[in-house]
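Participant: Need coordinates for the below:
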Amino acid sequence: MSDILVARLRSALGDNAVVEDADVLESHRNDHATFCAAGVPRVLVRPSTTAEVSAVMKVASEFGVPVVAQGARTGLSGAANAIDGCILLSTARMNRILEISAEDQVAVVQPGVVNAELSRAVLEQGLFYPPDPSSWEMSTLGGNIATNAGGLCCVKYGVTADFVRGLEVVLASGEIVRTGRRAAKGVAGYDLTRLIVGSEGTLGVVTEATLTLQPAPEAALTAAATFLSIEDGVAAAAAVMASGLRPSLLEFLDGPTARAIQNYRDMGLPADVGSLLIAQSDRGPRAAEDVAQIAAICTAHGAVEVAEASDAEESRMLLEARRLVNPALEPLGVTLVDDVSVPRSKLVALLRGIAEIATKYDVLICCPGHVGDGNMHPTVIFERDNPAAQERALEAFGAVMELGLALGGTITGEHGVGLLKARWLEDELGPVSLDLHRRIKQAFDPAGLLNPGKVLR
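Facilitator: Purely as a prediction, here's the structure:
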């Protein structure tokens, strides 16, 4: 049957779009969540059109073979990991920007378009696509939609779901459905678009998206402040958000993260830094006034040093510390990135609890995050090739998620559930909600072919 399956796929897509090479399949087995299981796929397909995706799903449905859709595989939850015997469906060749409309302020794109490519293309027309995950130079819009990705700008502009007006989706049966609409308003029927966004490829394969654009923001300026404690940094962030200002970016680094960055590259951070707050305003001529107010708020809340940028180059330099987080942590060991989000009023409790968890399990936990919306990224770091350390790290990871839930938060703010966090989903949803999720999955995918085992166990 396996050979017949591949033959049918070749007939539908052509030989160049169907890959059985073992080395290629191996390189496509998993995303960036290295701790999640990854199976051995039967075949990789690279469709170029919606019709070809539909053909793949019809063949898969006929043979009862699971399908795992993949974009750039930059995810951090294992949602794109292969399942034994599955068809991997890559959207990499569906990479066209189909339309940019300044009049309607929308872009129509295929799922394989890289986030940064769209951002640059619309900027040329004076427009702005705000969602900007850290992986924006690599991650695709299809993957961003699958996980409802966020980014640094979320504090002002919102997440991916806030910018998706409509979708074209291929269902497990091969049927094609359009959700939402191009118009700015519309409330007819259930909001299937919002249901698909964040579903991690378990309900359908997105083949086209109509995205909302905004006028390009004005020039931005940045401020950075260092504090001796976590409490002072969080209090300053809360005061900024309560002040009526709308920063376009408000990022937090705890002491261990700031020290790792300083060790990686001299940023002039003091050895006893307890936390670092980075804020930005993108209001053009008013940005300098906003930055000055943010600096004053930080000083009033105990900042030991505050730097205010006067131009774009100084702003870039102040932001560099945030962009250095990942390379600065990599030399310290294996990293396991968490993604909890809590109410801002619970941030101090979260950060103090994380420090206690690190001590209990004898691991290093660094905690950068989007403090403006309470979405933190506790990163458990441990020694390579040390099974005992890995076991402690995994226990610490789970303890952080349990802490986030206990504080009224969520197990994931933007990375998704995937495989990595599926075991904790019921703790957050409760049995009634989880059962409703399963019935929705059944309605979209009765045979359970789309990304089985992800999100819902």
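Participant: CA only for contacts and neighbour counts going forward, please
Facilitator: Will do.
Participant: buried sites along stretch 447-457?
Facilitator: 447, 448, 449, 450, 451, 452, 454, 455, 456 (16 or more other CA atoms under 10 Å).
Participant: Skipping adjacent residues, who's closest to residue 367 in space?
Facilitator: Leaving aside its chain neighbours, residue 367 sits nearest to residue 378 (4.2 Å; criterion: CA to CA, 6 or more residues apart in numbering).
Participant: now swap in residue 413 and tell me
Facilitator: residue 341 is the one closest to residue 413 (CA to CA, 6+ apart), at 5.4 Å.
Participant: how about this one, so we can line them up?
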Amino acid sequence: MSAELRAALTAELGAGVVVTDADVLATNARDEAHFCPAGVPAALVRARSTADVVATLRIAGRYGVPVVPQGARTGLSGGANAVDGCILLSLTRMARIVEVDAGERIAVVQPGVVNAELSRVVAEQGLFYAPDPASWESSTIGGNVATNAGGLCCVKYGVTGDKVRALEVVLADGSVLRTGRRTAKGVAGYDLTHLFVGSEGTLGVITEITVALDPAPAPALTAAATFSDVADACHVVDAYMAAGARPSLLELMDGPTIAVVSAYRDLGFPAGTGALLLVSSDDPDRAAADLAAFAEVCARYDATEVVVAEDAAEADLLIEARRLVGPAHEPLGASLVDDVCVPRRALARFVQGVAAIGARHDVLVTCAGHAGDGNMHPGVVFDPADPAAAARAQQAFEEIMGLGLELGGTITGEHGIGTLKASWLARELGPVSLAAHRRIKDAFDPDGLLNPGKVL
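Facilitator: The predicted structure is shown next:
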């Protein structure tokens, strides 16, 4: 079957598009998640156009072969991992910014466009593409849409799905569906656009995206506050937001995270710092007042220091600490990165509970994330060569998701389900919602060939 499938793909698409080299297939068989199985693919298709995607899906349907869509494979839930005998369908070559319409404040892009590249291009026209996941320098817009990615700015500007207006999607049978519209408003028919946002390639393959843009914001003012007790920092977040603040960034790092980042690069944090809050405001009329209010709330909750950046360069240095969280963990071994979002009022209980889980299982657990909307990313660090350590890490990871649900939250705020959290989806959704999800999947993919084993 594999030889016949490869021959059919090559005949239709060409040898330059279809890759069958075993080493290349192995390299492309998984994303950045640990503890997620990855099968052996039959072929990799590096699509150049919607027509290539249509041809691939039609051939896959003819042979009954699963298709796993992929972007830059920066995901952390196994959503882009191969299954045995599948076609890996890479969209990274489809990387054209089709149009930027400054008047309508929209951009039309192919799925392989890198997030940071779109941001830079629209900035030249005085516009702003807000979603900025930590992987924004390498992750693609198609992948961002597939997982409904967020980022540091989402507390004010929203996540990827909030900016998606229209999609071109190739369905399982090779037909091409257009959803949504360019206009700011429109309610004709069901909202199919946002059905595909966050669907992780299980309902169709996204081949074009129309996103809304914002006017470029004013330069932000930024402040940092340190605390001896992480619970105090969490209470500041709740109180500050409850008072009506609308920061453009509000991030939290706990003590273990600060220690890991400090070991990676000395940013001047005193030893034993229990927590760091970073806040920015880009509202030109109230930024100074926003930061003054932040400092006042921090004083009420025993902040050890509050520093306001004097210029953009100093602000970038403060925010650098948060952006270094991922790179700083890489030398430590493997990390299982959770993605739990809880109500802000429960943030202190969640962060304290995460620390207790790490202590109970004797694993290092760091906790950083988008505190302004309650979306935290605990990282369970372990030696993958030690089976006992790996087992403890897995148990801690699972308990962190359970804690999030107990506190009224969700098992994923922006990373998606993939295979890593598929067993937890039923617990969060409940039987009625899960059955509805399965009926939707069956309607769009009756043969179950699109990214099987992911999400549901």
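Participant: circling back: between the buried residues of stretch 447-457 of structure 1, which is closest to residue 441 of structure 1?
Facilitator: residue 448 (7.9 Å; CA to CA).
Participant: Using CSV, lay out the buried residues of stretch 447-457 of structure 1 together with secondary structure and distance to residue 187 of structure 1.
Facilitator: What follows is the buried residues of stretch 447-457 of structure 1, written out as CSV (DSSP: H, G, I helix; E, B strand; the rest coil; distance: CA to CA, whole Å):
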residue, secondary structure, distance to residue 187 of structure 1
447, coil, 30
448, coil, 29
449, coil, 30
450, strand, 28
451, coil, 29
452, coil, 31
454, coil, 30
455, coil, 28
456, coil, 28
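Participant: which part of structure 2 lines up with the host helix or strand of residue 277 of structure 1?
Facilitator: Using DSSP states H and E, residue 277 of structure 1 falls within strand 275-281. Here strand 275-281 of structure 1 aligns to structure 2 at residues 275-281, judged by TM-score structural alignment.
Participant: rewinding a little: run a quick neighbour tally on the residue nearest to residue 413 of structure 1.
Facilitator: 28 (other CA atoms under 10 Å).
Participant: what's the distance between it and residue 318 of structure 1?
Facilitator: 25 Å (CA to CA, to the nearest Å).
Participant: Residue 431 of structure 1 too?
Facilitator: Per CA to CA, residue 431 of structure 1 is found 46 Å from residue 318 of structure 1.
Participant: more neighbours, these two?
Facilitator: Between residue 431 of structure 1 and residue 318, counting by other CA under 10 Å, residue 318 is the more crowded of the two (23 against 12).
Participant: State the number of residues packed around the nearest residue to the more buried one once chain neighbours are set aside.
Facilitator: Excluding the flanking residues, the one nearest residue 318 of structure 1 by CA to CA, 6+ apart is residue 224, at 6.4 Å. Residue 224 of structure 1 sits with 26 neighbouring residues when counted by other CA under 10 Å.
Participant: quick one: the helix or strand hosting residue 224 of structure 1 to structure 2 mean distance?
Facilitator: Assigning secondary structure by DSSP H and E places residue 224 of structure 1 in strand 221-227. On superposition with structure 2, the average gap between strand 221-227 of structure 1 and its aligned counterparts reaches 0.6 Å (mean CA distance after the TM-score superposition for structure 1).
Participant: Now the following helix or strand past that strand on structure 2. Mean distance?
Facilitator: As assigned by DSSP H and E, the chain's next helix or strand after strand 221-227 of structure 1 is helix 230-242. With mean CA distance after the TM-score superposition for structure 1, helix 230-242 of structure 1 departs from structure 2 by a mean of 1.3 Å once superposed.
Participant: So which elements touch helix 230-242 of structure 1?
Facilitator: Under the contact criterion of 3 or more CA pairs under 8 Å, 6 or more residues apart in numbering; DSSP states H and E, helix 230-242 of structure 1 touches strand 249-254, strand 275-281, helix 287-300, helix 347-361.
Participant: Distance to residue 143 of structure 1 added to the ones you listed, as CSV?
Facilitator: Below are these laid out as CSV (distance: least, CA to CA, whole Å):
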stretch, distance to residue 143 of structure 1
strand 249-254, 23
strand 275-281, 27
helix 287-300, 33
helix 347-361, 28
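Participant: out of the ones you listed, nearest to residue 4 of structure 1?
Facilitator: In terms of CA to CA, the element of these nearest to residue 4 of structure 1 is helix 347-361, at 50.8 Å.
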